[in-house]
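**Student:** below are the sequence and a predicted model; questions follow.
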Amino acid sequence: MKKSLGKGLGSLIRSNETNFINKNQEITKTEAYLTDILPNKNQPRKAFNSELLNDLAESIKINGILQPIAVREVDNNKYEIIAGERRWRAAQLAGLTKVPIILFEANNEKTFELAIMENVQRQDLNPIEEALAIKELIEKYNFSQEKIIDITGKKRTRIVNILRVLDLPDKVQKLIAEEKISRGHGIALLSFKEDANLLEIAQSIIEKELSVRQVEKLSKNTKSEVKSDKVKKDIYIENIIKILETKLGSKINVKGTSTKGKIEIEFSSLEELNKIIGHIE
């Protein structure tokens, strides 16, 4: 399956991590031992490609770390990463003991925001990580849509579509996170009827290498078939209602389908009820 994933939270963020922190803040550049640097437990990026990490480690062995790791100071003379966890991990693989850092002041909310922005800038987040990160900004930090739009550079409709993939079943989300199907495929899957087996359809996308357009067309065809079946069932039930109303002389309501349901017979007096019973007997 060819990769056709979206570009993540936003390729529109053009600044580097030393620019998207408060410009009025004094910046301290120094070095720190790797053992004194802690990963950000709220890092929106959950998966790190081992092959790419090894490539970066080899580059660091030759050229060193060209861009310092952005950190904030925490308890016990330790530092927490704001931006640059991938470089920190690669530095360990490269056998470094110290790395250059840039020290900033940032609270939890700002740290999470900046972590997103760094991953966004490098398009490092997969679509599920991206959606979960935006969801956390909204639910945990009460970010407005306007603020998220300002951070990401995305239009409101784009943000809505990014979040929509979280409506998919967990197993389908996993396929998107693993880049086996794209976000576009995921959104196309949401157009299928509610009782559709979305995981089965997702597996079919992978096996047959279906494009997003092909999935959308499949969804439309499925809806047409369902609509056609519904019309046929309605016609059948209507015929039954006419037969019963003619035989019993009363108003008939049928709830359900041609295979399962219930029949309601209306009457407005004891006389009418006895008349209906007589017809049935």
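**Tutor:** Done, it's in.
**Student:** contacts, neighbours, all on C-alpha from now
**Tutor:** Will do.
**Student:** how about the strands in the stretch 1-150 of the chain?
**Tutor:** Using DSSP state E, counting those that start in this stretch, the strands of the stretch 1-150 of the chain run over 28-33, 37-38, 69-74, 78-83, 98-104.
**Student:** same check on the stretch 151-281 of the chain?
**Tutor:** Going by DSSP E, counting those that start in this stretch, the stretch 151-281 of the chain shows strands at 252-256, 261-265.
**Student:** how about TSV for the strands of the stretch 1-150 of the chain, with mean neighbour count added?
**Tutor:** Below are the strands of the stretch 1-150 of the chain laid out as TSV (neighbours: other CA atoms under 10 Å):
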stretch	mean neighbour count
strand 28-33	13
strand 37-38	20
strand 69-74	20
strand 78-83	23
strand 98-104	20
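**Student:** of all those strands, which one is nearest residue 207?
**Tutor:** strand 78-83 (37.6 Å; CA to CA).
**Student:** just the angle between that closest one and strand 28-33, please?
**Tutor:** 120 degrees (axes from the mean of the first three to the mean of the last three CA atoms, to 10 degrees).
**Student:** show me what the helix ranked longest in the chain is packed up against.
**Tutor:** The longest helix of the chain (DSSP state H) is helix 212-248. In terms of contacts (3 or more CA pairs under 8 Å, 6 or more residues apart in numbering; DSSP states H and E), helix 212-248 is packed against helix 183-189, strand 252-256, helix 270-280.
**Student:** what about versus this one:
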Amino acid sequence: MNTATALGRPGRTALGKGLSALIAPPKYAHVNDDYFMCPVAKVRPDPQQPRQSFDDASLEELVASIKEKGILQPIVVRKDGADGYLVVAGERRLRASRKAGLTDVPVLVKDVASDEAFELALIENIQREDLNPIEEANAYQRLIDSSSYTQEVLARRLGKQRSTIANALRLLKLDADHQQLLIDRTITAGHARCLLAIDDATQRELLATRIAVEDLSVRDCEKVVREAKHQDAPPAELLPPRQKPASAVQLYCDQLAAELQEVLGAKVEIKARGRKGKLTVDFSSLDDLRAIHQRLIGSPGPRPAPPE
């Protein structure tokens, strides 16, 4: 693969405002000032990089873009052994390049230590808003631990308010299940701060369930916590989840389920969980399943025989 294919039109420079716009040049020395084409097999993700999750749909969009236009920004790497490289910034581009079938990718080598590489990757991801709240909080904590930064020093280095760093670190006090809700983006950092305002673990779990099932806004949660504290009553006892009428979202889902049940001739259940949910269609035999399948695709056509 030639350079023109990987980087788009020949002669085009499309590096954008990435790391070079964030990090002062004297801080990190370049091994070379220009990118070069490197076999994709020699570049691997840094296992310590702050971003751990990648959205499949977004990645597929990038794959399509790379197939059509090539990679418009080199992957920033550092040396790893004799002829290998670790990604400093651009793991998503590397993943998409592999899925797009590229054999070579443009890389820009930087001479940085492991901790400096982590800081670069964190800044790049923060700039692009690629990290979920827990990834961001873990990255802040690692920088504090490895570099002996105070929250104030870290905030200054990252161009953040100290309160932003402090609020992010508080999220690590959530238990694993509630952290996972943040990772899955079922709840927001604002919801999580409401959960942290509740000391009782059982009541915290009940409120977390309400947030997910009833799609409560952050303002709704703040009101529940505020009124509970004002009345000196546990938040979940103030408005028990099972005593509250079904949300508008769930009522809408129930209506859709009834319509689908009529069309499919089978029991249908839709459970809303915030902006996500689960659709369940029951069948009692393979013949029932075949009938549901035919109704869904709208054409009876030939079908493979069910297993005996």
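**Tutor:** Right, received. Where do you want to start? Note that the structure is predicted; figures quoted are calculated from it, not measured.
**Student:** let me see the TM-score of these two.
**Tutor:** After superposition, the two chains reach a TM-score of 0.72 (TM-score structural alignment, normalised by the length of the first structure), with 215 aligned residues with a CA RMSD of 1.8 Å.
**Student:** alignment lookup: residue 66 of the second structure to the first structure.
**Tutor:** Matched across to the first structure, residue 66 of the second structure falls on residue 60, judged by TM-score structural alignment.
**Student:** distance of its match relative to residue 36 of the first structure?
**Tutor:** 19 Å (CA to CA, to the nearest Å).
**Student:** when these two are compared, which one has more neighbours?
**Tutor:** residue 60 (19 against 12; other CA atoms under 10 Å).
**Student:** distance of that one relative to residue 90 of the first structure?
**Tutor:** 8 Å.
**Student:** looking at the helices and strands packed on helix 212-248 of the first structure, which one is packed in the most?
**Tutor:** helix 183-189 (a mean of 23; mean count of other CA atoms under 10 Å).
**Student:** quick one: that helix to the second structure mean distance?
**Tutor:** Its matched residues in the second structure lie on average 0.6 Å from helix 183-189 of the first structure after superposition (mean CA distance after the TM-score superposition for the first structure).
**Student:** which bit of the second structure covers that helix?
**Tutor:** Going by TM-score structural alignment: helix 183-189 of the first structure matches residues 189-195.
**Student:** now do stretch 238-246 of the first structure
**Tutor:** So stretch 238-246 of the first structure sits over no part of the second structure, by TM-score structural alignment.
**Student:** the stretch 1-150 of the second structure: helices as residue ranges?
**Tutor:** Using DSSP state H, counting those that start in this stretch, the helices of the stretch 1-150 of the second structure run over 3-7, 19-22, 56-69, 91-99, 114-128, 133-147.
**Student:** how far does the fifth one sit from the chain's center?
**Tutor:** The chain centroid and the centroid of helix 114-128 of the second structure are separated by 16 Å, computed with CA atoms, centre = their mean, to the nearest Å.
**Student:** before we move on, back to that, JSON lines for the strands of the stretch 1-150 of the first structure, including distance to residue 236 of the first structure?
**Tutor:** Formatted as JSON lines, the strands of the stretch 1-150 of the first structure follow (distance: least, CA to CA, whole Å):
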{"stretch": "strand 28-33", "distance to residue 236 of the first structure": "78"}
{"stretch": "strand 37-38", "distance to residue 236 of the first structure": "68"}
{"stretch": "strand 69-74", "distance to residue 236 of the first structure": "69"}
{"stretch": "strand 78-83", "distance to residue 236 of the first structure": "65"}
{"stretch": "strand 98-104", "distance to residue 236 of the first structure": "72"}
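**Student:** what number of residues lie near the alignment partner in the second structure of residue 168 of the first structure?
**Tutor:** Aligned against the second structure by TM-score structural alignment, residue 168 of the first structure finds its counterpart in residue 174. With neighbours defined by other CA under 10 Å, the count for residue 174 of the second structure comes to 17.
**Student:** please apply the same query to the one 10 residues further on.
**Tutor:** Residue crowding around residue 184 of the second structure was assessed by other CA under 10 Å; the count is 13.
**Student:** how close does it get to residue 276 of the second structure?
**Tutor:** 10 Å.
**Student:** returning to what we had before: okay, the strands of the stretch 151-281 of the first structure in JSON lines with distance to residue 226 of the first structure next?
**Tutor:** Shown next, in JSON lines, are those (distance: least, CA to CA, whole Å):
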{"stretch": "strand 252-256", "distance to residue 226 of the first structure": "15"}
{"stretch": "strand 261-265", "distance to residue 226 of the first structure": "19"}
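**Student:** residue 140 of the first structure: which of those is closest?
**Tutor:** strand 252-256 (43.6 Å).
**Student:** and the closest one, what does it pack onto?
**Tutor:** Using 3+ CA pairs under 8 Å, 6+ apart, strand 252-256 of the first structure sits against helix 212-248, strand 261-265.
**Student:** change it to 6 Å
**Tutor:** Packing partners of strand 252-256 of the first structure (3 or more CA pairs under 6 Å, 6 or more residues apart in numbering; DSSP states H and E): strand 261-265.
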